[in-house]
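**Q** just need the structure, nothing else, for what follows:
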Amino acid sequence: MQFLNHPTRNLFFTGKGGVGKTSMACASAVQLADRGLRVLLVSTDPASNLDEVLGTELASEPTPVGSVPNLFAMNLDPEAAASEYRERMVGPYRGVLPDAAVASMEEQFSGSCTLEIAAFDEFAKLLGDREATSQFDHVVFDTAPTGHTLRLLTLPSAWSGYIDNNTTGTSCLGPLAGLQSQTLIYKQTVEALADGACTTLVLVTRPEPSAFREASRTSSELQELGVRNQHMIVNGVFTSQTPTDEIAVAMQRRGDEAIAAMPGVLATLNRSTVPLASGGVMGVEALRRVGQSDTEQPTSTLPAPVLSNSPDGLGSLIDELATVGHGVILAMGKGGVGKTTVAAAVAVALAERGLEVHLSTTDPAAHVSATIAADELAGLTVGRIDPAQETADYTAEVLQTAGKDLDAEGKALLEEDLRSPCTEEIAVFRAFAKAVSEGADRFVVLDTAPTGHTILLLDSALAYHREVTRQSSQMPESVEQLLPRLRDPDFTRVLVVTLPEATPVHEAARLQQDLRRAEIEPFAWVINQSLVPLSVTDPALRQRQHNELPYIDEVRSTLANRVALVPWQSEPPTGLSGLRRIVAADSSVTG
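**A** The predicted model follows:
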């Protein structure tokens, strides 16, 4: 990995779930420590698996990694920090304000933005205070703040009393309110991130169009904020060893095409390419081999994987969904797991069973909806919720109301708050609520949905509104009925979409916990892009099949009552023919 030839003191790794960010951070830390340098590896991920990757039980203080002299690692706990600060902010109001108001405050402080600020608070103590890590030559962070968080922290008003009067309905300003004493350390942290002589931001991605789009967005945001010393790792690049294995040849072709078509902002970055690890990246010896040009790929083929009681394919799940005849189907999951494709495949299959179906997508490229609309499938209508337009409309509304009497600094803070991911989620709510209301007499399939946090945020806001006005009749009917509809298992069915890998499965498990907190029980899990059902002979792919088995078993045994397994597709699953392939694909092992 080229950035290790002349490494800066601080290395920040960023990337969406499942791209191998933690593996790349661990590999870099191990390889630097092997040179005799003292290295501190830090994770602020609330579901960190540093312990598993390094084979060492870690704590919230630097812990020596026994098998690697000079390497120390630690897991910071942003959830604990967020919980402690949340109670500090809300506690004084218990028994003073109505219970509904306190519940609304608690939910404001329960979202991902709160956790992100808490995580920033934790690692700022290490990055902003040089003395705290003076005994180390390098500090490696396996996470990095988003552009939104950094912009918030650079606004002076973020530390003012204006926060106490925030009425925007979003949940990103709240986390800053209790952290005013840290302003100097935060300032030093932001400056250190922008100092290319001491900090490198490493963007980790996969050779997939969606992963490249996310990396491009992150790179552009951070460059605008002065974080310009960036390096990109394209992780998991597959090269076929077996020309007769059609799956292997197709996988290499799809990766090559994605790399050739990557966004221009990424093409200009210095780049390292890391081959697909056939056996996963667990343990120190595996980490030492990451990025090495002489890394050996397996040459002998394992026996075909054995998956007892193989899950059904997507078609069987759709048969069960179709029996009700109407309602809402939500495909939920983290970015890059294929929820848009799964939603479109479900919609097409229901329509081809003679049912009336409306598919509503937030796919920015609208590829799926465009190809379906062009083919004019009887019984299926396709619409698009435009997040950008919904957010623009919502932002204008808030600025005209909550922002009309603010001074310049207050308005700048409000505008930044409205650029947060939370704002888009809430803005889409209105279109989402309208779409859900249409499920009374037909199927409505949506490729996105509000998180459990946003649902509870709406719930607490409605409760507070009723407490203050005692006039629930002012609520739009679609919004008033949204929560009961989402919580009704006979009306709404949630499909949790994931991949058969550690990070996507564990992120989906947290999503499920969030939904259950909002009293929504998922109907089924869809494990997408699995190699297990495919007949492969390439040694690396056969090894990957075996690596998937424990995550498929984890979903089936502990996380889901119903599971559908969707095989990886040689051709991108677009258009009616591609979506039909997904539904018809056999999930049984064919190896």
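**Q** could you use CA atoms for every contact and neighbour count after this?
**A** Noted.
**Q** so the closest residue in space to residue 563 that isn't next to it in sequence: helix, strand or coil?
**A** Spatially, and ignoring its direct neighbours in sequence, residue 563 is nearest to residue 525 (4.9 Å; C-alpha to C-alpha, 6 or more residues apart in numbering). Using DSSP: H, G, I helix; E, B strand; the rest coil as the criterion, the local structure at residue 525 reads strand.
**Q** another for comparison:
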Amino acid sequence: MRIIIYTGKGGVGKTSIAAATAVKLAKQGLRTLILSTDAAHSLADSLNTELGPDPVQVGDHLWGQEVNSLRETERNWGMVQGWLTKLFDKAQLTDVTTEEMLVFPGMEELFSLLQIKEHTQSGLYDVLVVDCAPTGETLRLLSYPNVLNWWLEKIFPYERRLIKLVRPVAKVVAGGIELPSNDVLDSMERFARSLEDMQRIILNPDMTSVRIVLNPEKMVLSEAKRSFTYLNLFGFNTDAVIVNRVLPDEAEDGFLAKWRSIQKKYEEEIVSNFQPLPILKAPMMASEVVGLPILEELADLVFGDEDPASILYRGRTETIRKEGEEMVLELAIPFTAKADLDLMQSGDELTVHVGSYKRKVVLPKPLMGRTVLGAKLADDRLIIRFGQRLAERK
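**A** Prediction:
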């Protein structure tokens, strides 16, 4: 099965690009499901048809689904919610905010993403196109499976044994507070195991790739660079960048001339920041992108003769690793000639100059607060060493 995940800042037209991709894949005869995990669904509007929480056929070889996060929460977390509700009732916490505490931040989105695992294991589809929530929410969830897996392996076995020992006397010594039953603990474990399975699927570079959708604008580009760095940090294979709503060259004359000039500036910056990733362009369409015919037209303009189901790029353009007390950042440089190297660090942003090449990298948390010790070019990669944080040296 092939899985293509679309992400990007809210409002960039991510849903339209994802839907267009799905329409083109279905046209090729592939059984294609497009899945929206965004709480603010707009997929039904894009496809111009009614969708529900289960897959609905919308065309030949094409199905659509808008995941109901509340239903998925009940399925995956209902038993735990029931226990937490009783716990809060005992503690006399009954105001409206306690309802929000029954599900931890970000977990509803994770429950929605678990649909990826279920559809992959079902074998009903050839391709799964995922229209994710806006970048910020999506990236926040990427570390959850790692944390939960660590808890499951290191803490959970001992916690279960302790609860088993304490449960007979808990109501006596703890004011009647009910400890979680085995069913509740089993539910927690199933959820964590499911997340682990899902992570294996979406980190498989032969199966899954992420595509970033952006507009040629300053704030959108900054968000896209940040998400690209974090996707690399978490090990996701990003195989393309789609620049959406590009004005035609005819717009250089008249009312939109200034906008076209601004877009051209950022188009150049997009190339310098994301190469060697393929950079595809989606033009500003002359009418609303609603319905299968115009989505098919949009897909043809974006992909041309390229097969949207293929993995458009393999390999990590950024890697981060720890070496002793130092951290090392490696960047793929799309040329081999060595040239003068200049690095400038400002807050959480690193500007890299190599000859005429310029790239801005938004530093993830492991590198923030560290100073650059040195850099070198080797095998078309720029290797940058970062020292200890100031607080760690004291």
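**Q** the residue nearest to residue 563 of the first structure and residue 552 touch, don't they?
**A** No. Using C-alpha atoms under 8 Å, residue 525 of the first structure makes no contact with residue 552, being 10.5 Å away.
**Q** so which of the two has more stuff around it?
**A** When residue 525 of the first structure and residue 552 are compared for neighbours, residue 525 comes out ahead with 26 against 23, by other C-alpha atoms under 10 Å.
**Q** now do the same for the more buried one: its match in the second structure.
**A** Using TM-score structural alignment, residue 525 of the first structure has no partner in the second structure.
**Q** roughly how far does residue 525 of the first structure sit from residue 511 of the first structure?
**A** As defined by C-alpha to C-alpha, to the nearest Å, residue 525 of the first structure lies at a distance of 12 Å from residue 511 of the first structure.
**Q** go on, residue 131 of the first structure?
**A** Distance of residue 131 of the first structure to residue 511 of the first structure, computed by C-alpha to C-alpha: 38 Å.
**Q** what's the answer for residue 398 of the first structure, then?
**A** Taking C-alpha to C-alpha as the measure, residue 398 of the first structure falls 29 Å from residue 511 of the first structure.
**Q** report how many residues lie close to residue 192 of the second structure.
**A** Residue 192 of the second structure has 21 neighbours, counted by other C-alpha under 10 Å.
**Q** how close does the closest residue to residue 154 of the first structure other than its chain neighbours sit to residue 151 of the first structure?
**A** Leaving aside its sequence neighbours, residue 154 of the first structure sits nearest to residue 187 (C-alpha to C-alpha, 6+ apart; 7.2 Å). Distance, residue 187 of the first structure to residue 151 of the first structure, by C-alpha to C-alpha: 11 Å.
**Q** try residue 322 of the first structure
**A** Using C-alpha to C-alpha, one gets 47 Å for the distance from residue 322 of the first structure to residue 151 of the first structure.
**Q** same question, residue 113 of the first structure
**A** Look at residue 113 of the first structure and residue 151 of the first structure: by C-alpha to C-alpha, they are 13 Å apart.
**Q** between those two, which is the more surrounded one?
**A** Between residue 113 of the first structure and residue 151, counting by other C-alpha under 10 Å, residue 113 is the more crowded of the two (22 against 18).
**Q** and the strands in the stretch 151-300 of the first structure, which stretches?
**A** 199-205, 230-237, 270-275 (DSSP state E, counting those that start in this stretch).
**Q** any idea which of those strands gets closest to residue 214 of the first structure?
**A** Among the strands of the stretch 151-300 of the first structure, the nearest to residue 214 of the first structure by C-alpha to C-alpha is strand 199-205 (8.4 Å).
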